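Asker: Let me see the structure of the following:
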Amino acid sequence: MVDAKILVIDDNKSVLSALEILLQFEYKSVQTISNPNQISSFPNFSALDIILLDMNFSAGVNTGNEGLYWLREIKKKAPHISVIMMTAYGAINLAVEALKEGASDFILKPWNNERLLTTVKSAYELRKTQKEVVQLKEKETNLKQVINQNSNYIIGNSKALNRVLSLVQKVAKTDVNVLVTGENGTGKELIARELHKLSARQNEVFISVDMGSISENLFESELFGHVKGSFTDAKEDRAGKFEAANGGTLFLDEIGNLSLQMQAKLLSAIQNRVIVRVGSNKPIPIDIRLICATNCNLDKMVSDGLFREDLLYRINTIRVEVPPLRERENDILVLADFYLNKFISKYGKQGLRINQQAQDKIMAYAWPGNVRELLHTMERAVILSEGNVLKPDDFLLESKGSISMENGPSTLEEMELIMISNALNKHDGNYSAAAEELGISRQTLYNKLKKTSK
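Answerer: Model prediction:
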């Protein structure tokens, strides 16, 4: 017996009885309705698998319009349900109209029992397939949401960062190609994800590809996919990153690391918006939002013959330059505090705080590794901390108070650096006290130290 729920709707009680007897030995649940007006108040159409619906209910009427009306009403309530229309008046145009309105099949009265059971079985298989499609779409939607979730946030409120975010908001709503540039560790992928999150494609996938990690031999397979047997390890058909990102956003990180040969293949795909899997001749159209990122100077690489100028034009409709952390002064301590709380929670070190001298040290450092370096520095400090207070010695950064000039200062900058170094040594790394002795503000002291560390 098939675990399916069937509803029969017909004003002829003899028809209802006959169908109920025929179907109850094949299907788990068979219900009947003799009055079509009960359709409006039926509790749960979505729980049904199949409906057998008569097309004429009023005496002397054989147009089928009543059945078509109720078919439309049922489909409004349960779009994916399989509905089989029944009539004693067979006409091709009526059957076609019913199928157009969403019916899955059409049977004539009186029916052949074997043929009716075959029709119902086919309708049930269709319903099963539709259920699976709906479930797959729900899984796909949930998977996209999981993929697009990112635990990292863009933290900060500095002018430099706000300028970038303002540009991102303007560009995100369009589909233009964006090139995100900046030093290592500045958060280029976060900017790319923000572009995706604010775009019309936000409910589709965001696929990130580290171009620097793809070998030249696997480049086409990784990006464009391959068919079974196209090379030794191609044991099954596989979609590439372009196909996986279809409808969504494709983020190509470290694009400056590609060889000229790989650049040519990439250019063709971007230009034509069509890819061909390795081992296949079938062109596959793609619809993606392309975002690329690099820490390289692509303009200089073009001049040096290391990067294709036509590819640069393609990926560089809009360029977003992510500022280094040293230019986001107001954000440094905000980020440090954010990561401190994150790692306090992760490693169970409640009550931990950073004292003023340590904050001064953090602010004065140039952060050549940018936000990524700050993250790792904070994690290391929290892990190795022994008390409730993080002090300057807990942060393993290059010291600015130990610089010596063996042959004496040769420039004004070197003289300033020696004076600052001496003041910091005298006051045990207390930046406020050192700045006061030097007659400058603490912010000026930070700026001077940062300038020397670049």
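
Asker: C-alpha from now on. contacts and neighbour counts both.
Answerer: Noted.

Asker: element containing the closest residue to E101 other than its chain neighbours, please.
Answerer: Take E101 and drop its neighbours on the chain: the residue closest to it by CA to CA, 6 or more residues apart in numbering is R72, 6.7 Å away. Using DSSP states H and E, R72 sits within helix 65-77.

Asker: Could you do M86 as well?
Answerer: Element membership for M86, per DSSP H and E: strand 82-87.

Asker: Now T63: closest residue in space that isn't a chain neighbour?
Answerer: N56 (7.2 Å).

Asker: same for the lengthiest helix in the chain, what does it pack against?
Answerer: Ranked by residue count under DSSP state H, the longest helix found in the chain is helix 113-148. Using 3 or more CA pairs under 8 Å, 6 or more residues apart in numbering; DSSP states H and E, the elements in contact with helix 113-148 are strand 50-54, strand 82-87, strand 105-108.

Asker: can I get those strands in JSON lines with mean neighbour count and distance to S432?
Answerer: As requested, the helices and strands packed on helix 113-148 are exported to JSON lines (neighbours: other CA atoms under 10 Å; distance: least, CA to CA, whole Å):
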{"stretch": "strand 50-54", "mean neighbour count": "26", "distance to S432": "79"}
{"stretch": "strand 82-87", "mean neighbour count": "25", "distance to S432": "77"}
{"stretch": "strand 105-108", "mean neighbour count": "19", "distance to S432": "84"}
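
Asker: Tell me which of those strands sits nearest to F242.
Answerer: F242 sits nearest to strand 82-87 of all those, at 36.3 Å, using CA to CA.

Asker: between that closest one and strand 50-54, how many degrees?
Answerer: Taking axes from the mean of the first three to the mean of the last three CA atoms, to 10 degrees, one finds strand 82-87 and strand 50-54 inclined to each other by 20 degrees.

Asker: Give the buried residues for the next helix or strand after strand 82-87.
Answerer: Remark: after strand 82-87, the chain's next helix or strand is helix 92-100, criterion DSSP H and E. Across helix 92-100, burial judged by 16 or more other CA atoms under 10 Å covers 94-95, 98-99.

Asker: and of these, the nearest to G248?
Answerer: L99 (34.4 Å).

Asker: which one is that closest one nearest to, not counting chain neighbours?
Answerer: D105 is the one closest to L99 (CA to CA, 6+ apart), at 6.9 Å.

Asker: For the stretch 201-350 of the chain, which segments count as helices?
Answerer: 219-224, 241-244, 260-272, 298-303, 309-315, 329-347 (DSSP state H, counting those that start in this stretch).

Asker: this one as well, want them side by side:
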Amino acid sequence: MQEGKVLIIDDNKSVLSALEILLQFEFKHVETISNPNQISSFPNLPDYDIVLLDMNFSAGVNTGNEGLFWLKEIKKKAPSISVIMMTAYGAVDLAVRALKLGATDFILKPWNNEKLLATIKSSLLLRKSQKEVQKLKQKESSLKQVINQDSNFIIGNSSALSSVLNLVGKVAKTDVNVLITGENGTGKELIARELHRLSSRKDEVFIGVDMGSISESLFESELFGHTKGAFTDAKEDRAGKFEAANGGTLFLDEIGNLSLQTQAKLLSAIQSRTIVRVGSNKPIEVDIRLICATNCNLTQMVADGIFREDLLYRINTIHLEVPALRERENDILILADFYLKKFTAKYGKPALRINDAAQEKLLGYSWPGNVRELQHTMERTVILAESNILKPVDFLLNARNELSFENVPETLDEMEKIMIDKALQQHNGNYSAAANQLGISRQTLYNKIKKFDL
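Answerer: Next up, the predicted model:
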């Protein structure tokens, strides 16, 4: 017995009885109506899966127009319900009109029981499939909302920041490729998310990829996907980041840290807007809005022969430079107050206040780590605060001084962190060059950067 709910609408009571007897052993719930005027007040019509609807209800009338009228009324109340039209007067043009108005199928009276049951069961499967598709669409929409949801937002009103946001507003509505540059911790990903939020793709997914964390051997699999059996650990087909971002925005962070070989592969995908999964030869078209970000000087890298000039031109249709926090002086105290409220709430601290001298200290600091450093400073200060009034001594600011006898790290981790930080500064954030100087692999360097939160 099927789980479906069937509603039969016919003015011939003998037809209703015959169908009810036939279907009661096939479906758990069968309901009948002899007057189509009851459709308007019929309770829970959208809960039904199948409607068997007669085409003619008035004596001597066989045009089928009455059935078409009630078909439209049913579809208004329950758009996804499957409606099977029934008539003793078959005509191809009538069937075509019914199907165009949303009918699922068309059967003639007198019917063949086996054929009728097959038609109803087929319509029921279609109805269930449509329900599943609708659920998947709702789930996809919910997932996109969750993925796109970000608790961070851009804070500040300085002229330097306002200038960037003004340009973001102009560029967002287009689909041009955007390159975002700026020092570490300035909020390049937030700018990318703002571009997505203001774009026509805002209801689609935003996929961010940290290019520095992807090893060269896994680059193609991560970005373009792979087929089952393409390599040892490929136990099933998998879509890459380009496919996942189809219809939405793809954000490639740390793009300056790619090798020349991976740059060539990326350039090919960007130019053709098609990708090929590892282990396949079938091209897949992708529709993405591309945003890239880096803290490297790509123009200098092109001059040095370590970044492709054609790739730079391809990703750099619009260039946005995110200002360093030291260039946003008006925003330092605004951000400090924001993080102060955030972390006092998080750690259950009483209301804290930054006194004037401490504010001067914050304003006088260069903030080499930018907004990220300010955030960590405020969190540490709130955790260690012993008074409701925060004074200069409560803010442990480190200007990243050179090593001296008075400032010798106490642990190897501290020493390692300082050496990595110096190497990154010397090479303008280029991971490959810094790794070569330190005598470690690029992946090892990246892991340590994550560990020390540099």
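
Asker: What is the neighbour count of the aligned partner of L290 of the second structure in the first structure?
Answerer: If you follow L290 of the second structure across to the first structure using TM-score structural alignment, you land on L290. For L290 of the first structure, the neighbour count with other CA atoms under 10 Å is 22.

Asker: gap between L290 of the first structure and P323 of the first structure?
Answerer: Noted for L290 of the first structure: a distance of 21 Å to P323 of the first structure, by CA to CA, to the nearest Å.

Asker: any idea which element the residue lying farthest from the centre of the first structure lies in?
Answerer: In the first structure, counting by CA atoms, centre = their mean, G60 sits farthest out from the average C-alpha position, at 59.2 Å. Here G60 of the first structure sits in a region with no helix or strand, counting by DSSP H and E.

Asker: Could you tell me how far it is located from L71 of the first structure?
Answerer: According to CA to CA, G60 of the first structure stands 20 Å off from L71 of the first structure.

Asker: what sits against the residue nearest to L99 of the first structure?
Answerer: 83-85, 99, 119, 123 (CA atoms under 8 Å, 6 or more residues apart in numbering).

Asker: Dump the residues you listed to JSON lines, plus distance to A47 of the first structure.
Answerer: Shown next, in JSON lines, are the contacts of D105 of the first structure (distance: CA to CA, whole Å):
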{"residue": "V83", "distance to A47 of the first structure": "13"}
{"residue": "I84", "distance to A47 of the first structure": "16"}
{"residue": "M85", "distance to A47 of the first structure": "19"}
{"residue": "L99", "distance to A47 of the first structure": "22"}
{"residue": "T119", "distance to A47 of the first structure": "20"}
{"residue": "A123", "distance to A47 of the first structure": "15"}
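
Asker: farthest-separated two in these?
Answerer: Longest distance between any two of the contacts of D105 of the first structure is 14.1 Å, between L99 and T119; criterion CA to CA.

Asker: Secondary structure class of the closest residue to K173 of the first structure other than its chain neighbours, three-state.
Answerer: Spatial nearest neighbour of K173 of the first structure, excluding adjacent residues (CA to CA, 6+ apart): S199 at 4.8 Å. Using DSSP: H, G, I helix; E, B strand; the rest coil, the three-state assignment for S199 of the first structure comes out as coil.

Asker: distance of S199 of the first structure from L179 of the first structure?
Answerer: 16 Å.

Asker: Which one's more surrounded, the two?
Answerer: L179 (25 against 21).

Asker: Can I take it that the more buried one is in a strand?
Answerer: Yes. Counting by three-state DSSP, L179 of the first structure is part of a strand.

Asker: and it, how far is that from L290 of the first structure?
Answerer: Distance from L179 of the first structure to L290 of the first structure, by CA to CA: 9 Å.

Asker: overlap in contacts of those two?
Answerer: Listed as contacting both L179 of the first structure and L290 by CA under 8 Å, 6+ apart are I315.

Asker: Next one: the equivalent of D331 of the first structure over in the second structure from G169 of the second structure, what distance?
Answerer: Under the alignment (TM-score structural alignment), D331 of the first structure pairs with D331 of the second structure. Computed as CA to CA, the D331 of the second structure to G169 of the second structure distance reads 20 Å.

Asker: Give me the more crowded residue out of these two.
Answerer: D331 (21 against 14).

Asker: My read is that the more buried one contacts S159, right?
Answerer: No. Counting by CA atoms under 8 Å, D331 of the second structure does not reach S159; the two are 9.6 Å apart.

Asker: rewinding a little: of the helices and strands packed on helix 113-148 of the first structure, which approaches N217 of the first structure most closely?
Answerer: strand 82-87 (49.7 Å).

Asker: Run through who's touching the closest one.
Answerer: Here strand 82-87 of the first structure has contacts from 49-56, 64, 67, 71, 98, 102-109, 120, 123-124, 126-127, using CA under 8 Å, 6+ apart.

Asker: Would you check the span in the first structure matched by the helix or strand containing V6 of the second structure?
Answerer: In this assignment (DSSP H and E), V6 of the second structure forms part of strand 2-9. Using TM-score structural alignment, strand 2-9 of the second structure lines up with residues 2-9 of the first structure.

Asker: Next: stretch 42-52 of the second structure.
Answerer: The aligned range for stretch 42-52 of the second structure is 42-52, by TM-score structural alignment.

Asker: how distant is the matching stretch from the center of its chain?
Answerer: 36 Å (CA atoms, centre = their mean, to the nearest Å).

Asker: how far away is V171 of the second structure from N37 of the second structure?
Answerer: Between V171 of the second structure and N37 of the second structure the computed distance is 56 Å (CA to CA).
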